[in-house]
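S.K.: Structure for the following, please:
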Amino acid sequence: MTIRVVTHEERWRPLVRAFNARMTAAGATGFFEDPVPDWLAPAPGSPTHRELFVALGADGEAHGGYVLRHERVLVGGAERAVGSVQGPYSEGAADSRHARTSFSIIKDMMRRQPRLYGWGLESRPEMLDLFGMFRWRSTAGPTMVWWGPPALSPRRLAPAGVRTSVEPDFGDWTDTLWTRNAREYSFVAGRDAATMRAVYPPGDHGYHRLVVRRDGEVAGWVVTGIRRFRRHPRFRSLRVGVLWDAFAAPSDAGAVLSAAHAWLVRAGASVVLASFIDARWSEPLRQRGFRPRGRDRHFLMSPALAAEVAEAGSERAFLTFGDAEGPCGALGQEFFAIDR
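M.R.: Prediction:
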């Protein structure tokens, strides 16, 4: 069947609703019915936004879709327009007659933006083989988990001279850190103040914006979340914290993460989750007792982007839970399913 991929609009809502009904009946995941993204909707002057696309068949029905997040990224120190992708969502997951819909969707992604990446995929490992058919490349990073008592022991305290404060917004210190340290990484999505305000809007109380100062100077920042689960199959009824996002010089990563971890434990977290693909960030977590758990997360890159990142040094790529799908990913959906 011929497939054309179009920008999601209000007129396609009934078709997406029917697609979702078919997918739900088959036990598969549907697509966003509302054409306006519920996170990072396009806004004047915003440095990052999400755009939804729908795959329409010659039969006049919707058979899939995907999300493209437009971002400004430094690759090897040079700013690039890059897209991160969520999807494809294809009716092929429910009906083999539509097995090739995913191919049409990926081709459309690459036509619209040659520099593309995905991050996560731990809940959809089959995507690696699918994108591999289009010569995408991937590198893996662990999901790290710390299990511990709700009380701090002396070795859990933040380093001497380090202080942590909770801020309502991203101030000028955000831009100072970004300008000073961004080129320490071979790949890093924009973490300037304007981008962070779009990603974590002021007034969104699902997050805590921690600023870590050492000897009075800002060393870095961390965005955390914390919630209590009830009868969860993995977390039972524990209070769980997440290191969603962060930024600092690699040399300050240990102090910044230690301070954020200590803050979460003081707040009552007995489990803390984190994911940093850069070993300069994941190694300090290991030293604090974090251990890899579950499937690895994957940094998946289109051929054009993979070539540039490889030249710059893929081992210095910087990614956190907050990148790409962010709270719309598998962990975010689980973490914010209640009380947000």
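S.K.: all contacts plus neighbour counts: C-alpha atoms, from now on.
M.R.: OK.
S.K.: Could you verify my assumption that residue 53 touches residue 66?
M.R.: Yes: here residue 53 reaches residue 66: they are 5.5 Å apart, a contact under C-alpha atoms under 8 Å.
S.K.: in the stretch 201-340 of the chain, which spans are strands?
M.R.: For the stretch 201-340 of the chain, the strands defined by DSSP state E, counting those that start in this stretch occupy 208-214, 217-228, 239-248, 271-274, 291-292, 297-301.
S.K.: Residue 264: which of the ones you listed is closest?
M.R.: Nearest to residue 264 among the strands of the stretch 201-340 of the chain is strand 239-248 (6.3 Å), distances taken as C-alpha to C-alpha.
S.K.: now the other sequence, so there's something to compare against:
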Amino acid sequence: MFLFKLRDRIDRVGLEIPTIEVCFEHLNVEAEAHVGSRALPTIFNFCINLLEGFLSSLHLISSRKKPITVLDGVSGIIKPRRMLEMYVANPKVLNLQAAALEGQETNVVTDYIMKILGLKVCADIMVGDNMIRGISSGQKKRVTTGEMLVGPTRALFIDEISTGLDSSTTFQMVNSLRQFIHILNGTAVISLFQPTPETYELFDDIILLSDGHIVYQAPRENVLEFFEYMGFKCQKRKVVAEFLQEVTSRKDQEQYWANKDEPYIFITVRELATTFQSFHIGRKLGDELATPFDMSKGHTIVLTKNKYGVSKKELLKAVERILTYEKEFVCLYFQDVATCGQ
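M.R.: Modelled structure (predicted):
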């Protein structure tokens, strides 16, 4: 309700909330990495990699890393006010209030974000590490999300925020992000691993990325329609998220083949991606990409020019408060030790 009231007040005074639309065409991303047994995180491999890296920097030997294609000429559009989920066929102090707008100790939006993320109860507690017991792993995830939301960021690209969280907490976080995106005109791409059906239903659009190709990028409601067009059908008791992660796999694809009158032949990721471009939703996406963006319609403040959400002076004050808190903690610890010694 608060976000709706905030948006209503913004509309009444005639303010325009800037939006961000991300377009990418023929995007290629490559990386170099060790493969096979050399990719295992062992002490032997660590020492060999360290030695090879040093010798390679001196141009004495060539690198043994293999080139890997991450993205292979992909194109697409990430629209504002729509939450997009991506499927890939694979010591500090909690003080969000210090990240409020410049010149303020806190603001209403910051308090609201802390409330919807369930962080009010631990607003002044150390996050903790291996030596200091702090907040829970679920709260740590929500702290990271909250830090992004209270800053000047208008576009969020979030990877695996559900790791270590139960399904209820994940649903709460995604639902909070959904409200933020829809009401305040945000832009977001979120990657989740096997979300529950309830969480899956919160998303507006789906991106299915496999072997460097975008197999599908369109509204969530049409994803099953496309794969049925390709001859695959999600079983009634099958979770759609699992279906999307398995339908491009050579090992699992056959179980979803629905055209029993025709023999099954494995359909590669490249063939799926090419067919999507000719599908009615894919053609619409291609037409939008072919239309040049009118730069005169761009908002002058849509992209932040600042690295941090507050000034360096406010950041320095926050660091001073942290150091003061830690100093008091150390003093009390040694006082307790001295008392026990007596």
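S.K.: Superposed, how do the two chains score by TM?
M.R.: Here the superposed chains carry a TM-score of 0.26, computed using TM-score structural alignment, normalised by the length of structure 1; 136 aligned residues with a C-alpha RMSD of 6.2 Å.
S.K.: just to revisit the earlier point, okay, residue 53 and residue 66 of structure 1: which has more neighbours?
M.R.: For the pair residue 53 of structure 1 and residue 66, the greater number of neighbours falls to residue 66 (25 against 22), based on other C-alpha atoms under 10 Å.
S.K.: State the distance from the more buried one to residue 85 of structure 1.
M.R.: 7 Å (C-alpha to C-alpha, to the nearest Å).
S.K.: next one: residue 312 of structure 1
M.R.: To residue 85 of structure 1, residue 312 of structure 1 is 22 Å away according to C-alpha to C-alpha.
S.K.: who's more crowded, those two?
M.R.: Taking neighbours as other C-alpha under 10 Å, residue 312 of structure 1 and residue 85 compare with residue 85 leading, 21 against 17.
S.K.: That one: which element?
M.R.: Secondary structure from DSSP states H and E places residue 85 of structure 1 in strand 78-90.
S.K.: Could you check the angle that strand makes with strand 297-301?
M.R.: Here the directions of strand 78-90 of structure 1 and strand 297-301 differ by 110 degrees (axes from the mean of the first three to the mean of the last three C-alpha atoms, to 10 degrees).
S.K.: helices or strands next to strand 78-90 of structure 1 in the packing?
M.R.: Judged by 3 or more C-alpha pairs under 8 Å, 6 or more residues apart in numbering; DSSP states H and E, the packing partners of strand 78-90 of structure 1 are strand 62-75, helix 101-112, strand 116-120.
S.K.: Pipe the ones you listed into JSON lines and attach distance to residue 6 of structure 1 per row.
M.R.: Listed next are these as JSON lines, based on distance: least, C-alpha to C-alpha, whole Å:
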{"stretch": "strand 62-75", "distance to residue 6 of structure 1": "9"}
{"stretch": "helix 101-112", "distance to residue 6 of structure 1": "9"}
{"stretch": "strand 116-120", "distance to residue 6 of structure 1": "18"}
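S.K.: among these, which is nearest residue 219 of structure 1?
M.R.: So among these, strand 62-75 is nearest, using C-alpha to C-alpha, at 20.6 Å.
S.K.: Which residue ranges of structure 2 form helices?
M.R.: Taking DSSP state H as the test, the helices found in structure 2 are 2-12, 43-57, 108-116, 137-150, 167-183, 197-200, 223-229, 240-246, 269-278, 280-290, 312-341.
S.K.: I figured residue 248 of structure 1 hits residue 177, correct?
M.R.: Yes: under the criterion of C-alpha under 8 Å, residue 248 of structure 1 makes contact with residue 177 at 6.6 Å.
S.K.: Return every residue with contacts to both of these two.
M.R.: 219-220 (C-alpha atoms under 8 Å, 6 or more residues apart in numbering).
S.K.: quick one: which of those two has more around it?
M.R.: Each of residue 248 of structure 1 and residue 177 has its neighbours counted (other C-alpha under 10 Å); residue 248 has more, 25 against 20.
S.K.: Contact partners for residue 227 of structure 1?
M.R.: So residue 227 of structure 1 contacts 239-241, 335 (C-alpha under 8 Å, 6+ apart).
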